[in-house]
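A.B. asks: The following block contains a protein sequence and its predicted model.
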Amino acid sequence: MATQKLASLFFLQQIIHVLFILHLANADHGLKLGFYQKTCPDAEAITRKITHQHISRAPTLAAPLLRMHFHDCFIRLVPNCWQGCDGSVLLNSTKNNQAEKDAFANLSLRGYQVIDAVKSALENKCPGVVSCADILALVTRDAVSMIKGPFWDVPTGRRDGRESVASETRDLPPPFGNITLLKQKFAAKGLSVKDLVVLSGAHTIGTSHCSSFETRLYNFTGKGDTDPTLDPNYVVHLKRKCQPGDTTTLVKMDPGSFRTFDGDYYTLVAKRRGLFQSDAALLEDTETKSYVKLQANTYGSTFAKDFAESMVNMGKIGVLTGKAGEIRKHCAFVN
């Protein structure tokens, strides 16, 4: 009898989980294009103008802003307790709470000043109307498009969350993840395997600290060895830059065009020169490997279009709409 009850409980939990994932995958959660058309018609124009001012002076900010949006959306999700693209990564820690932005995984994020500048301008124009979560989504789109990346229409209407807990960043896909783990992480957010391989292409811009891939160079299995999936010639190059224990040196993720959004990332992965284990993992799965090879062999022919579509999909994860959450006056603080 006890065994039957446990089996029934497990089955019920699985059904609830499946329904939750289907809800994530199929619902737009109340987002729509032109959400601010009547309440703040200049919202997107103001956002783009200010983003352009910052990115034109510091184009390397595009990569951390893109990561910021990704890290905001990939926070832990629990049924009936939505946390996703709600601007929670922007909140400051308090005396009694360590926020997401101060979690280890987020310490390298930069560009908060861009979000704050846009928020200040929009509060002057349309007080209490445009959410920080929407600002982050729009700024990310504009920053990527300004470094020769794609432009996509961003459905808006997100509201801001009131909670931000550092420990919930444990749901972020780790740089050491294998393909099984990565697929699980993305599926849990209602994203497809294609979304996984496409969004991994964000590594075409930006830099990484040596500490994020040091194990691949010096102690892959705990025996002082090197990851055999990494190109040996590239290992030599990386070891010249990164010594064991180096926590400060930055390495370009896409050498040659790390400031330009293009399809070169897939060429590097195909040559076994992706920096992270999560990059190499894309060659472990038939579907992801096929996509890598396609982009590598066609100079990223469909990457821009695919990336735009996957960013829209990602931007819908766990959003707050309607009367949920709030519209923060300042992005770093709850009202």
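C.D. replies: Everything's here; your move. Numbering: from 1, shown residues only.
A.B. asks: Please make it C-alpha for all contacts and neighbour counts, starting now.
C.D. replies: Fine.
A.B. asks: got the residue ranges for the strands in the protein?
C.D. replies: With DSSP state E, the ranges of strands along the chain come out as 207-209, 250-252.
A.B. asks: counting contacts, what elements does the first one pack onto?
C.D. replies: The elements that strand 207-209 packs onto, with contact taken as 3 or more C-alpha pairs under 8 Å, 6 or more residues apart in numbering; DSSP states H and E, are strand 250-252.
A.B. asks: sorry, back to before: can you redo the strands of the chain as a markdown table with distance to Arg48 and mean neighbour count?
C.D. replies: Shown next, in a markdown table, are the strands of the chain (distance: least, C-alpha to C-alpha, whole Å; neighbours: other C-alpha atoms under 10 Å):
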| stretch | distance to Arg48 | mean neighbour count |
| --- | --- | --- |
| strand 207-209 | 24 | 18 |
| strand 250-252 | 27 | 16 |
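A.B. asks: Figure out which of these is closest to Gly315.
C.D. replies: strand 207-209 (23.1 Å; C-alpha to C-alpha).
A.B. asks: returning to what we had before: export the strands of the chain as a markdown table, with columns for distance to Phe261.
C.D. replies: A markdown table is the format used below for the strands of the chain (distance: least, C-alpha to C-alpha, whole Å):
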| stretch | distance to Phe261 |
| --- | --- |
| strand 207-209 | 13 |
| strand 250-252 | 13 |
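A.B. asks: I'd like to know which of those strands lies nearest to Val198.
C.D. replies: Nearest to Val198, of the strands of the chain and by C-alpha to C-alpha, is strand 207-209 at 18.4 Å.
A.B. asks: Name the residues that touch that closest one?
C.D. replies: Strand 207-209 is contacted from outside by 247-253, 258, using C-alpha atoms under 8 Å, 6 or more residues apart in numbering.
A.B. asks: and here's the other structure:
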Amino acid sequence: MGRFLNSFDTIIVLVLFFPCFNAQLSPTFYDTTCPNAVTTIRTSIRQAISRERRMAASLIRLHFHDCFVQGCDASILLDDTANFQGEKTAFPNVRSARGYEVIDAAKSAVEGICPGVVSCADILTLAARDASVAVGGPSWNVRLGRRDSTTASFSRANSDLPAPFHDLNVINALFENKNLNERDMVALSGAHTLGQSQCQNFRTRIYSNGTDIDAGFASTRRRQCPQNGGDENLAPLDLVTPNSFDNNYYKNLMQRKGLLHSDQVLFNGGSADSIVFEYSRNQQTFYSDFANAMVKMSEIELLLGQNGIIRRVCGAVN
């Protein structure tokens, strides 16, 4: 053989090695090494949400914020070190991202039965699925086998995550950078049928007197969000059913009652309008698309095989 493989040899190499890469990610990944892992994690997550129902939204969001920054590698869980600044203090996460202690508790429970086997990245991925189910949302099969990163990226957390003030074209571009299309984006945005947002994220919108916001809705929101001060005052993203996973989010958008600018741009005369309309009429279609999009998102830029590590504690490198 010469210095270079010919095309036939290249095809053989791809056939031999590509299936092995895929085989490292499987719903049954821990069946032999830690058969009770998935059940143990589910129990821990359900207990946390039973104590505070809002935690379901926080865990889904935590997973999203992890995957959009150097992939689904649990980098968002790492605390700052002398070698790098973590993602927890980046603008989209500081005083906003929450649920770290819930993931830590699930990790501790799994470490108690199978030390050093289950990654924090897999726990975070399972937690998002279990959180959805706990509040009446869809379920989906989670392929497991992710490994944890040894570093985090403060800069990418600030640049790669959508912001509450972004327009539709910017949001679409950020999702396209992660190989997620507009339908995926609109479906994943439906997670805003749960949870709350801080006043500083929607103040400009509710005081804008714009044509894209219902006047009564804006007036109601101003009660908890003054023009000055109260930046961290909370308001539910969905006034109707803030703790249940349903399709009211899309119905709200059609009534110009999206809390965030980045919500309402999904239904404002643009390319996403038809998808919002479809989801508002058919909750099952939304559920199906949300589940599919969560699977796609959960497999962004994974560390597999010998790449990455299994952290013993989610907030620190071993």
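C.D. replies: Perfect, thanks for sending it. All values derive from a computational prediction rather than experimental measurement.
A.B. asks: Report the TM-score for the pair.
C.D. replies: Once superposed, chain against chain, the TM-score is 0.89 (TM-score structural alignment, normalised by the length of structure 2); 295 aligned residues with a C-alpha RMSD of 1.6 Å.
A.B. asks: sorry, back to before: as a markdown table, the contacts of strand 207-209 of structure 1 with distance to Ala99 of structure 1 would be great.
C.D. replies: What follows is those, written out as a markdown table (distance: C-alpha to C-alpha, whole Å):
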| residue | distance to Ala99 of structure 1 |
| --- | --- |
| Thr247 | 22 |
| Thr248 | 23 |
| Thr249 | 26 |
| Leu250 | 25 |
| Val251 | 27 |
| Lys252 | 28 |
| Met253 | 27 |
| Phe258 | 30 |
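A.B. asks: right, and out of those residues, which lies closest to Leu122 of structure 1?
C.D. replies: Phe258 (31.2 Å).
A.B. asks: Next up, the contacts around Arg141 of structure 1.
C.D. replies: Neighbouring residues of Arg141 of structure 1 by C-alpha under 8 Å, 6+ apart: 151-152, 154.
A.B. asks: ok, now with 10 Å
C.D. replies: Arg141 of structure 1 makes contact with 48, 51, 62, 65-66, 69, 135, 149-154, 308, 311-312, according to C-alpha atoms under 10 Å, 6 or more residues apart in numbering.
A.B. asks: and if you look at Ile309 of structure 2?
C.D. replies: Contacts for Ile309 of structure 2 (C-alpha under 10 Å, 6+ apart) come out as 73, 116-117, 119-120, 146-150, 303, 317-318.
A.B. asks: Make a ChimeraX selection of the buried ones in those residues.
C.D. replies: Per 16 or more other C-alpha atoms under 10 Å, the buried members of the contacts of Ile309 of structure 2 correspond to this ChimeraX selection:
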select :73,117,119,120,146,147,148,149,150,303,317
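A.B. asks: Just the closest of the contacts of Ile309 of structure 2 to Leu180 of structure 2, please.
C.D. replies: Asp73 (17.8 Å).
A.B. asks: any idea what that closest one aligns with in structure 1?
C.D. replies: In structure 1, Asp73 of structure 2 lines up with Asp86, judged by TM-score structural alignment.
A.B. asks: can you check Phe29 of structure 2 too?
C.D. replies: The alignment partner of Phe29 of structure 2 in structure 1, by TM-score structural alignment, is Phe35.
A.B. asks: Pretty sure its match sits against Gly157.
C.D. replies: Yes: taking contacts as C-alpha atoms under 10 Å, Phe35 of structure 1 lies within contact range of Gly157: 5.8 Å.
A.B. asks: neighbour count winner among the two?
C.D. replies: Between Phe35 of structure 1 and Gly157, counted using other C-alpha atoms under 10 Å, Gly157 has the larger neighbour count: 23 against 18.
A.B. asks: Show the contacting residues for that one.
C.D. replies: Gly157 of structure 1 touches 29-36, 129-131, 133-134, 319-322, counting by C-alpha under 10 Å, 6+ apart.
A.B. asks: Quick check: end-to-end length of stretch 260-272 of structure 1?
C.D. replies: Start-to-end span of stretch 260-272 of structure 1 (C-alpha to C-alpha, to the nearest Å) is 21 Å.
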